[in-house]
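J.: Give the three-dimensional model of this entry:
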Amino acid sequence: MRWFETPDFNFLKAHKIGYVVSGILLAAALIGILTKGLQYGIDFKGGKTFVLQFEDPVEVQDIRSELAEPLGGAPEVKFYGSPEEVLIRTDNPDDITTVQNAITGAMGQLYPDNPNQVIKTDIVGPRFAEDLKRGAVNAIIFALIVIFIYILIRFKDWTYSAGAVAALFHDVLIVLGVFTLLSDIVPFSLQIDQAIIAAFLTIVGYSLNDTVVVFDRIRENSLLYKTMDYDEMINKSLNDTLSRTVITSVTTFFVVAVLFLFGGEVLRGFSFALMLGVVIGTYSSLFIASSMVIELNKRQQKS
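T.: Now for the predicted structure:
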């Protein structure tokens, strides 16, 4: 199936608009991260986790509001498999027994006719949280380094590697900025935890796949159309892969949107990150990675 039989879009002209759009998005992301700071979850700052089981269904918004005062701040509250089970995460510094008693006492007042019991508790210490944070950063950096080397070996041209890594860095930073800016606005948790790190790595893989498809067509056309102007050849390559790129992105987005809508509170932040990643990754494959290759090749020829 092809949605664009003979596309002839002028991507090179649109690249200038892409520079402006990306510049605005990156600036907003950096300002948000630097001023507001990353919103880490319990996994990366330490805290306590409790799973409560009720006899009847409950509302996470009501529980979050009820626990804000006794815990010294609104905790992270999610459904845990069913409407009768909730996961509560808090960074309250008191010992686990005190915190548990505060939670069960507040739940007794909120739901006097809906008995509950704590079926699971867990503690994430500050040292362990720091190790997780360091490991997550190292995982993303290592992934980018391996991708740079892989693209370099496959295409035998460092400009392709630089373009691919720049696009991936662009995607992750913008998604991270959106999470930071919207953390106190959207009605679901956007805190950075292990699931979100997994989403970031998934975004890297998805965006890379799109970028490699475009680069493959650029390499093929560079051999087939040796007399064609370089910029024109790049534009033709982007148009050749446009149908495949759009269909893949739309179908993937629909699947992730279903996960976002029906996957439950626990997966909402993860699926939201993937939806953003699909859109931004597709955009960067068409407008960032290829434009970087063009600019770096031009500079390479001048030097």
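J.: going forward, measure contacts between C-alpha atoms and count neighbours the same way
T.: Will do.
J.: residue boundaries of the helices in the protein?
T.: For the chain, helices defined by DSSP state H occupy the ranges 11-36, 42-45, 60-68, 96-110, 126-155, 158-182, 194-224, 230-262, 268-284, 290-302.
J.: Show me what the longest one is packed against.
T.: If I follow you right, that is helix 230-262. Judged by 3 or more Cα pairs under 8 Å, 6 or more residues apart in numbering; DSSP states H and E, the packing partners of helix 230-262 are helix 11-36, helix 194-224, helix 268-284.
J.: mind checking how far the last one is from the chain centre?
T.: Distance of helix 268-284 from its chain centroid, counting by Cα atoms, centre = their mean, to the nearest Å, is 6 Å.
J.: what angle sits between that helix and helix 290-302?
T.: In terms of direction (axes from the mean of the first three to the mean of the last three Cα atoms, to 10 degrees), helix 268-284 departs from helix 290-302 by 40 degrees.
J.: structure for this one too, so we can compare:
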Amino acid sequence: MEIFKTDKIYDFMGKRLAFLGFSSILVIASIVLLFTKGLTFGIDFAGGTIIQVKYEQVAPINQIRDTLKQTKYANSSITKFGSDEEVVIRITGSSSDLVNDIGDEMHKILASTGNFEIRRVDMVGAKVGGELREKGIMALSLSLIVILIYLSFRFEWRFALASVFALIHDITIAMGAISLFSIEVNLDILAAILTLLGYSLNDTIIVFDRIREGIQTSKANELAEMINESVSKTLSRTTLTSLTTVFVVATLYFFGGEILNGFSFTLLVGIIIGTYSSIFVAATFLVQLKFSVDDFRAKDAEKLKRQREKEKIRAMYEQGTV
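T.: Got it, this is the predicted structure:
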């Protein structure tokens, strides 16, 4: 199935400054949001308690809020969880209360709100939450470093830098969207971000593979012309793959329930931005980094020459002439 004709060449590089300008606006806006509004860390990273409550009737959320306002849990967050009968109470921050049986205490506090049962109590200390946050940042940083090293060996250092710049672009915008919509950052969000790294990198590598192939086979000498050719040929594949993934993730977002909303929202934003960067941004960084087609071809020819010499020596050795 072809959405775009493979024999038609689109002039992506002719509009690269416009794409870079648009991306710069998104990245700067995301950074401003992260520094001003910040991220809303969930229980996993900030420490605290999650209490899942199931009522026999529709959960009286307003009454629960009013009741908790009269206690030390006045700053708790109460949200519907899956069905109208279930709610989740999130008590952020640390806790001296973690040593008490908070489930029994909450049962007494909410006794006047109706018949219910406490289905789950999850507690994370502030120290543990801080350690998880540090390890999450470390995992993200190590992923980018390993990707940079891997791509330097597989392609060329400019390809590697362009890929990492595109990944940072994707992550920054995704984090900006998380901040803008006040999505609670927990281990699920971290998993979504790491998933986006792999997804976006896969798309970028496919485009770069085609660009490298174009450099080796094309008679043209202009990098921009080869990039236009290569990206145009992979356009249908990239679009179809992304649309298929978006449909699945959108289904998770709309029908997966409260527990999957943050995860699926992050993936949805990331896939859209990752697809955009693979087509319009990654190759643009390659041009901005002054990648030389002539130097690449010279190195490739030298590598091929050494390989042929090795094969010739091996053949002579097998024939007993060496």
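J.: Work out the TM-score between the chains.
T.: Scored by TM-score structural alignment, normalised by the length of the first structure, the superposition of the two chains gives a TM-score of 0.87; 291 aligned residues with a Cα RMSD of 2.5 Å.
J.: Which one of the helices of the first structure lies nearest to residue 51 of the first structure?
T.: Each of those was scored for nearness to residue 51 of the first structure using Cα to Cα, and the closest is helix 96-110 (10.2 Å).
J.: Check which helices and strands that closest one sits against.
T.: Applying 3+ Cα pairs under 8 Å, 6+ apart, one finds that helix 96-110 of the first structure makes contact with helix 60-68, strand 116-124.
J.: Spit out the contact partners of residue 26 of the second structure.
T.: Neighbour list for residue 26 of the second structure: residue 173 [criterion: Cα atoms under 8 Å, 6 or more residues apart in numbering].
J.: oh sorry, the question was meant for residue 302 of the second structure
T.: Here residue 302 of the second structure is in contact with no residues (criterion: Cα under 8 Å, 6+ apart).
J.: Checking my notes, it in a helix, right?
T.: Yes: Residue 302 of the second structure: assigned to a helix according to DSSP: H, G, I helix; E, B strand; the rest coil.
J.: Let me see the contact set for the residue nearest the centre of the first structure.
T.: With distances taken as Cα atoms, centre = their mean, residue 273 lies nearest the centre of the first structure, 3.7 Å away. Residue 273 of the first structure sits next to 175, 196, 199-200 when contact means Cα under 8 Å, 6+ apart.
J.: So which of these is the closest to residue 94 of the first structure?
T.: Minimum distance to residue 94 of the first structure across the contacts of residue 273 of the first structure is 27.1 Å, recorded for residue 196 (Cα to Cα).
J.: What is the aligned counterpart of that closest one in the second structure?
T.: The alignment partner of residue 196 of the first structure in the second structure, by TM-score structural alignment, is residue 189.
J.: State the distance from the closest residue to its match other than its chain neighbours to residue 114 of the second structure.
T.: Spatial nearest neighbour of residue 189 of the second structure, excluding adjacent residues (Cα to Cα, 6 or more residues apart in numbering): residue 263 at 5.3 Å. The span separating residue 263 of the second structure from residue 114 of the second structure equals 32 Å under the rule Cα to Cα, to the nearest Å.
J.: So which of the two has more stuff around it?
T.: Regarding residue 263 of the second structure and residue 114, a neighbour count based on other Cα atoms under 10 Å identifies residue 263 as having more, with 24 against 15.
J.: which one in the first structure is aligned with the more buried one?
T.: Using TM-score structural alignment as the criterion, the counterpart of residue 263 of the second structure in the first structure is residue 270.
J.: circling back to that earlier point, any idea how far the match of residue 196 of the first structure is from residue 276 of the second structure?
T.: Using Cα to Cα, one gets 21 Å for the distance from residue 189 of the second structure to residue 276 of the second structure.
J.: neighbour count winner among these two?
T.: Neighbours were tallied for residue 189 of the second structure and for residue 276 using other Cα under 10 Å; the higher tally belongs to residue 189 (23 against 20).
J.: on that earlier part again, and the residue nearest to residue 189 of the second structure, what does it touch?
T.: Counting by Cα under 8 Å, 6+ apart, residue 263 of the second structure makes contact with 188-189, 191-192.
J.: Reformat the residues you listed as a markdown table; add distance to residue 218 of the second structure.
T.: Listed next are the contacts of residue 263 of the second structure as a markdown table, based on distance: Cα to Cα, whole Å:
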| residue | distance to residue 218 of the second structure |
| --- | --- |
| 188 | 44 |
| 189 | 43 |
| 191 | 40 |
| 192 | 38 |
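J.: Closest one of those residues to residue 179 of the second structure?
T.: Relative to residue 179 of the second structure, the closest of the contacts of residue 263 of the second structure is residue 189; by Cα to Cα it sits at 11.9 Å.
J.: Test my guess that that closest one contacts residue 259.
T.: No: taking contacts as Cα atoms under 8 Å, residue 189 of the second structure lies outside contact range of residue 259: 11.2 Å.
J.: roughly how far apart are the corresponding residue of the first structure for residue 198 of the second structure and residue 165 of the first structure?
T.: Residue pairing (TM-score structural alignment): residue 198 of the second structure is matched to residue 205 of the first structure. To residue 165 of the first structure, residue 205 of the first structure is 11 Å away according to Cα to Cα.
J.: If you count surrounding residues, which of those two has more?
T.: It is residue 165, of residue 205 of the first structure and residue 165, that has more neighbours when counted by other Cα under 10 Å, with 23 against 16.
J.: Provide a list of residues in contact with that one.
T.: Contacts for residue 165 of the first structure were tallied using Cα under 8 Å, 6+ apart; they are 144, 147-148.
J.: mind running it again at 10 Å?
T.: Contact criterion Cα atoms under 10 Å, 6 or more residues apart in numbering gives 143-148, 151, 159, 171, 204, 208, 211, 289 as the residues in contact with residue 165 of the first structure.
J.: Go through these and give me the one with the most neighbours.
T.: residue 171 (29 neighbours).
J.: from memory residue 72 of the first structure sits against residue 91, does it?
T.: Yes: counting by Cα atoms under 10 Å, residue 91 is a contact partner of residue 72 of the first structure at 9.1 Å.
J.: out of these two, which sits in the more crowded spot?
T.: Set residue 72 of the first structure next to residue 91 and count neighbours by other Cα under 10 Å: residue 91 wins out with 21 against 12.
J.: The more buried one corresponds to which position in the second structure?
T.: Residue 91 of the first structure maps onto residue 92 in the second structure, by TM-score structural alignment.
J.: what residues are up against the nearest residue to residue 193 of the first structure once chain neighbours are set aside?
T.: Nearest in space to residue 193 of the first structure, with sequence neighbours left out and distances taken as Cα to Cα, 6+ apart, is residue 41 at 5.1 Å. With contact taken as Cα under 10 Å, 6+ apart, residue 41 of the first structure is in contact with 47, 76, 89-91, 129, 189-194, 196.
J.: Noted, bye for now.
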